[in-house]
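1. Have a look at this prediction, sequence included:
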Amino acid sequence: MGKKETNYFQNNFGINVFNDKEKRKYLSIEAYNALNEATKERKELDPSFADDVAKGLLNWALDKGATHYTHWFQPLNGLTAEKHDAFIGKPDEEGKISFDFTGKELIKGEPDASSFPSGGLRATFEARGYTVWDATSPAFVLDDEYGAILYIPTAFCSYNGEALDDKTPLLRSEDYLNESVLKLLHLLGYNDVKHVYSYAGAEQEYFLIESQDYLKRKDIVYTGRTLFGASSPKGQELDDHYFGPIREKISSFMQEVNDALWKLGIPAKTEHNEVAPSQHELACIYAPSSLSCDQNQLVMRLLKRIAKHHGMICLLAEKPFEGINGSGKHNNWSVGTDTGINLFSPGKDKKSNLRFLIFLSSILRGVDMHADLLRESVASYGNDFRLGANEAPPAILSIYLGKTLTSLIEEVLNNDLKTSENIKSFINGSKTLPSFPKDDMDRNRTSPFAFTGNRFEFRMVGSEQNIAEPNTFLNVVLSEGLNELSAILEKSVDKEQASLEWIKKTIKEHKRIVFNGDGYSKQWEEEASKRGLMNLRTTPEAIKAYIRKENFDMLIRSGVFKEKEILSRVNIKYQDYHNKAIIEAKTMSRMAHKLFLPCIHNALNNILEEEKEMGSSFLPISKTKEKLIDVLNCSFLALEKLDSLIKEDSQINVEEEKAFFASTKLKKAMEELRAPIDEAELLVPKSLWPVPTYGDILFHI
């Protein structure tokens, strides 16, 4: 990178964000201090400064070319939502307009809440909902060739104050975590700590395909993934795509994505080819969880938008193609203090090691006691096709600690606590290569929840999912264990000894959750069953975790959810699962009726014509004819069955029943229809096949 490019990068990073530099420029010192105080202390902005802040934000946005603003929020459909309002006031007597944006408009909006998922919290005729400014996430301007819009990150709630979004529970969980950790740290003597944050960093996987192929595949258009398709002769067996040279067209796309993200202050860090052909990954530097959640939503949006600039479509579905790896989103999660302590970083002295073991023990406890809730947080219709498929972690929650940490907790159980000062070893290269320190542990890509040095990597999250819920539950389950210890320490004179006793007791009770082996193996599935660990294979099974008493009580007790909010989310999740399944079923039926069966008919007619000319004794013709007749019959019978089940589904009225019907009968019928049609693809001449094949889609960018 030359000097010109370096200066461009430095001068343009964060230019579309209302950051500290811009606040100082556009706000009075009083408004600046009030906003900073509200942001840092996570409290409501003093209303007396709302108009001043709004005026400064308006002037900044106008200077950036913005004409409209929007309250940007995350409703319970996995997407983001926005309504654009112009910065104009009422025209005066001469017909002239002035720019107008008040403190009231900044702090609160009122979108129609009736058309967003509410799970029964709101009736269709009860339309009022509120968006409320989240000052912890900075406002930003998003621009394109059509103009610029000021985006104000907000939470979304009903008229009665119930959360109707993914973000509000995350913000509540951050508050709960802060209170719980501060209480414990102060009991342990860390009185200089004033605030605690959870951090997250998402590794976003995605596929890129040509726009022309996308438009010819109605299954991808309607559902985001292929519902039919025989495997191409070459897949990912040669391991030649992972970390391979990035093709010029993809590199150009990535460069534009980086530029857009950097302007928004999003530190896009790592990009590379992933395992499957046409699959890639983008990872950003971690940030406080709620901010990271917003940033990941923008990453997904910009990946999809910018792909179109390059004649491509970005697929975020967890399993777009059968037979090759699907896409996930590793969620790197940690907890740290305002004094710079990473609470999941192993210590080098007795005091810091004790602190580390407390937090390690608490997360062991939390994951073990609430494994089903964490499984639920990553459950979705699309992710069910990926989890446990020898390409992603299994549906069984376990924790990977590695050899060193596993030995450490065994030492604790044997009353032999040591520091971590001398645990590093070195790997020697050749004479021309330097020696380098060996990490304390290997990596285990089959583990759903792995410790990676100073954080945990939650690897079950699906590529299309909002990371808010997984981080919400991680914050809560960690806090619960810390609160248990705090209650003990408040009554203890020797807090170190009391802590050690609690650590030992907690590890002993919950070490069954630790597994360092091959999570893909059948042996682990059997061993997990013996340990009493849950294996919730489908989303409808996992959704029930919300209302298991231990989970339900914890979520209410923490203040992260109200009872009505939990029950509404259960209904929404059942409904979402069913809706996606029935859309896929109807799409498969339509494609089979309109495309594939007529295509197989045509191919069979051509064979019959050839048979008339060459005779039925010609083996290639007779064999092909037999196979085509067989797949046509199988396809027809499978299609009849699927159509019948689609009609049966319409008669079910209870959301939970509809979801379980979809996960069992409907999905099985879809598999039965796909099998003969995929077989037919290998028999029918390419000139007759009505859609681009896997080979066409995956290997021609």
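-> Yes, it's here. Residues are numbered from 1 along each chain as shown.
2. make it CA atoms for all contacts and neighbour counts henceforth
-> Noted.
3. can you pull out the helices in the stretch 401-550 of the chain?
-> Assigned by DSSP state H, counting those that start in this stretch, the helices in the stretch 401-550 of the chain fall at 402-413, 468-489, 495-510, 522-531, 539-543, 549-557.
4. buried ones in the fourth one?
-> Residues of helix 522-531 classed as buried under the neighbour-count rule (16 or more other CA atoms under 10 Å) are W524, E525, A528.
5. Next up, a structure to set beside the first:
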Amino acid sequence: MVNDELQTYSLTEVFGSNVFNDAAMRERLPKLAYKALKKTIDEGIPLDREIAEIVANAMKDWAIDKGATHYTHWFQPMTGITAEKHDSFISPTPDGKVIMEFSGKELIKGEPDASSFPSGGLRATFEARGYTAWDCTSPAFVKDSTLYIPTVFCSYTGEVLDKKTPLLRSMEAISTQALRILRLLGNTTTKKVITTVGAEQEYFLVDKRLHDQRKDLIYTGRTLFGAMPPKGQEMEDHYYGTLKERVSSFMKELDQELWKLGVSAKTKHNEVAPAQHELAPIFNTANIATDHNQLIMDVLKKVAHRHGFVCLLHEKPFAGLNGSGKHNNWSMSTDDGQNLLDPGRTPHENAQFLIFLCAVIKAVDEYPELLRCAASNAGNDHRLGAHEAPPAIISIYLGEQLTDILEQIENNGGAKSSKQTKRLKIGVTTLPVLPQDATDRNRTSPFAFTGNKFEFRMVPSSASIAGPVFVINTIVAEELRQIADRLEKAKDLNAEIHDVLKEIVKNHKRVIFNGNNYSDDWIEEAKKRGLPNICSTVEATKALIEEKSIHVFENHNVLSRLELHSRYEIFLENYMKTINIEALTMIEMTKRDIIPAVISFITKVADSISSVKSAGVKADTSVQAELLEEVSSLLTDLKKNLTALEKATSDAAHFTGDTYQKACVYRDDVFVRMNELRAVADKLETLTDAKMWPFPTYGELLFNV
């Protein structure tokens, strides 16, 4: 079942073999066409229609050689997943046969039906036309006998309907502003600044046979009921533990499939919770990293099925255990390979690094609500702040070295030194002396500096990383713009840099926190500092339509007021639909599975008491009687809570207020009733005969992998 291609070919030959990458373009395209396409990719110069025809023909021939019969414009609508419509290469001939054709027009532009994709009111249902446009900065690839062409997606009137377009716009915005800073510092050679991302992906694997016996996993991707088993993650033995043979086999094929698609899957290991795992790729440009993460999620699910698993990407598949997220490692680099967030050996002397660092600090402090919104969905509400993931409070971890430098800048008029690294002596003569990093890592921080990048740890495991990345890009671009405006007017550049850095540290140091973000003390401290604590997706979504947010997105041509309002509506609608589906699933499982099973168990216990008494022996039936009374009482409570949930769900569906008010009803009424119903059902699970419980338990799901 596992692909054995790597046993025949070397990894270097397999990697990217199904990607129309630079090597494939160089081989397949005439030199002039190759140079023209590279200029479009690297410099944004429009591609001539004649060149597009040459590229399309070469891409088609390459794809056919790879076994492709169809092509698709692959785009990322506001559903959070990808979309594709497949067309074959065939074109009929007069003699009743076909030839394989693919034109430049078909490469550049597609026309999918836009009416059934979320638009947040931008499009009426009867307005069906939408357009996809080729994104040549992300290479095409062959998968499942189809040529996949990464594209953007917009409406007939030009409004953005996808996640890729604002990401591309934000990449241009931050490059424009960063180049202004670099020019002021004497850099005349860099042509473009690129944001890079490495998105770690956490996920759960459960046995497909068990998965298919649970309606909640089928319909919602998480368990809506489930009592904790005797053993969970408290022994901390799963994290980085030895891979089970079945899981290892799955991971081997996963790597192979991703490598063929040019995804640089680098790290794999067991995560904290039983049945939880992680995959981490090597950094790439933000656009390609986003496309690759969508591929990772798709391939995870498909390969899991081949091995008898189901891959769960929900943020909290199991209550009481660690949930899953995506750690977005974000940085800025020049086109000639310089990392702008690399502090170097003496960061206190590195004015360039300090400017870009302070721009990020100011951006995070100025726009925490937008960052919180970018990391929000209904699933992540279960995870954030649950003493296992970053809290809902946005703060930055810098570590001892950088914090000390910023304190020097604020208090002493400038930084004179950097705390240097030490060497660790482990105390065993045969072991090497280890160089100690300049700063520790803080895995409780939502936005942590980790050497030469920032790790945004709040991102939901099931979500596209495009949203979080284009938010970071845009708000940092705004702060770089403000800094550049000041520096360009300065008579004394060095003095102005000094003043800018000092002002930023003084006014925005409140967002820097190097301690334990999980502690209750931090919640109180953050409140004193004036940092927002936004506890739900519904509340977080409001940030999209605040005037401050609209201004920054419009100012950098990332999203318009109309497009932001549409996303606001889409996010709230998605939240309500998620809660509604979960509530209806709980109602069905309770009515059709749990209540009948408990009644059968009650009958069994009652029959036991009757049988003992009818036998005419003096036997003590108090245990059975107490159990019967307790289970019967809980069943009554279960029915009461079920009725309350049914009413709350019906009332929410018929609520006539605006979208935000209706979302609040789902959050404050329906979701609360769901938790009340679950609490009773989970208690009943611990009392009912295991053989009679209607679906697999946590213990079976987590430890039968």
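-> Received it, and whenever you're ready, just let me know what you need. Every value quoted in this text rests on a predicted model; they were computed, and no experiment measured them.
6. tm score of chain vs chain?
-> Once superposed, chain against chain, the TM-score is 0.97 (TM-score structural alignment, normalised by the length of the first structure); 695 aligned residues with a CA RMSD of 1.5 Å.
7. Turn the helices of the stretch 401-550 of the first structure into TSV, columns for distance to L298 of the first structure.
-> What follows is those, written out as TSV (distance: least, CA to CA, whole Å):
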stretch	distance to L298 of the first structure
helix 402-413	34
helix 468-489	14
helix 495-510	38
helix 522-531	37
helix 539-543	26
helix 549-557	28
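8. between these, which one is nearest to I358 of the first structure?
-> Ranking these by proximity to I358 of the first structure (CA to CA) places helix 495-510 first, at 6.1 Å.
9. Quick one: average offset of the closest one versus the second structure, please.
-> Superposed on the second structure, helix 495-510 of the first structure shows a mean distance to its aligned partners of 0.7 Å (mean CA distance after the TM-score superposition for the first structure).
10. Is it correct that M25 of the second structure is in contact with Y34?
-> Yes - using CA atoms under 8 Å, M25 of the second structure is in contact with Y34, at 6.6 Å.
11. got the contact list for S175 of the second structure?
-> K192, V193, I194, A477 (CA atoms under 8 Å, 6 or more residues apart in numbering).
12. Across to the first structure, which of these hold up?
-> Compared against the first structure with both residues aligned by TM-score structural alignment, their matches' CA atoms under 8 Å, those retain K192, V193, I194.
13. Turn those residues into TSV, including neighbour count and secondary structure.
-> Listed next are those as TSV, based on neighbours: other CA atoms under 10 Å; DSSP: H, G, I helix; E, B strand; the rest coil:
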residue	neighbour count	secondary structure
K192	19	coil
V193	25	strand
I194	23	strand
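14. Nearest residue to the middle of the first structure?
-> Computing the C-alpha centroid of the first structure and ranking residues by CA atoms, centre = their mean puts Q465 first, at 3.4 Å.
15. ok, and the closest non-adjacent residue to whatever residue of the second structure lines up with that one?
-> Taking TM-score structural alignment as the criterion, the aligned counterpart of Q465 of the first structure in the second structure is A463. Nearest residue to A463 of the second structure in three dimensions, chain neighbours excluded: G80, at 6.1 Å (CA to CA, 6 or more residues apart in numbering).
16. quick one: that neighbour is in a helix?
-> No - under DSSP: H, G, I helix; E, B strand; the rest coil, G80 of the second structure falls outside any helix and is assigned coil.
17. Among the helices of the stretch 401-550 of the first structure, which comes closest to K4 of the first structure?
-> When these are compared (using CA to CA), the closest one is helix 468-489, at 38.3 Å.
18. Mean per-residue distance, the closest one versus the second structure.
-> Mean deviation for helix 468-489 of the first structure: 0.9 Å (mean CA distance after the TM-score superposition for the first structure).
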